[in-house]
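[1] The sequence isn't on hand, but the structure is:
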């Protein structure tokens, strides 16, 4: 594992220390790693959303489309998934 040192103003250092204590992290490094993972996830989700937005719709999202979705959810919820 690599090491990275960062400098923080006292107010940010206090905030990090507070979060470590409140949220049960063992160290400030664990907290920062979690923040970085969440940012990676956010960026991946953003990329997927942008890719989806750039894709032409496969079908029209009309009343029958949403009714079919509701039916799939009902079937899945009742344990009778037809997938």
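    Good, I have the coordinates. This structure is a prediction, so every number in the text was calculated from the model and none was measured. Numbering: from 1, shown residues only.
[2] Every contact and neighbour count from this point should use C-alpha atoms.
    OK.
[3] counting contacts, what elements does the top helix by length along the chain pack onto?
    What stands out as the longest helix in the chain, according to DSSP state H, is helix 28-54. Packing partners of helix 28-54 (3 or more CA pairs under 8 Å, 6 or more residues apart in numbering; DSSP states H and E): helix 10-23.
[4] Take this one as well and set it beside the first:
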């Protein structure tokens, strides 16, 4: 049973040149390996975003919903950032 599927893809010239240069430099044996590695990186990024949403954003939202007084206004955030920037540049 075949575990791969052949695709024909079209890339912008700049991306195609990058793929070819990776193979020519010996970083990868084939263009397909470059593309597979790129897809793996994309999947890893997607997993990282999903984990961040589940582990950090969701709980923060739930905590804020349970205790709305924890909220900080936009003006408070801007003031805090201005103060931190000022302190960092002095």
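    Perfect, thanks for sending it. The structure displayed is predicted, hence computed values, not measured ones.
[5] And residue 42 of structure 2, what's its match in structure 1?
    Counting by TM-score structural alignment, residue 42 of structure 2 lines up with residue 39 in structure 1.
[6] With residue 10 of structure 2 instead?
    Under the alignment (TM-score structural alignment), residue 10 of structure 2 maps onto residue 7 of structure 1.
[7] Relative to structure 2, which residues correspond to the following helix or strand past the longest helix of structure 1?
    As assigned by DSSP states H and E, the chain's next helix or strand after helix 28-54 of structure 1 is helix 63-77. Using TM-score structural alignment, helix 63-77 of structure 1 corresponds to no residues of structure 2.
[8] Sort out which residues of helix 63-77 of structure 1 are buried, please.
    Of the residues in helix 63-77 of structure 1, residue 72 count as buried by neighbour count, 16 or more other CA atoms under 10 Å.
[9] Which other helices and strands does it contact?
    Using 3+ CA pairs under 8 Å, 6+ apart, helix 63-77 of structure 1 is in contact with no helix or strand.
[10] How is residue 7 of structure 2 assigned, secondary-structure-wise?
    Assigned with DSSP: H, G, I helix; E, B strand; the rest coil, residue 7 of structure 2 falls in the coil class.
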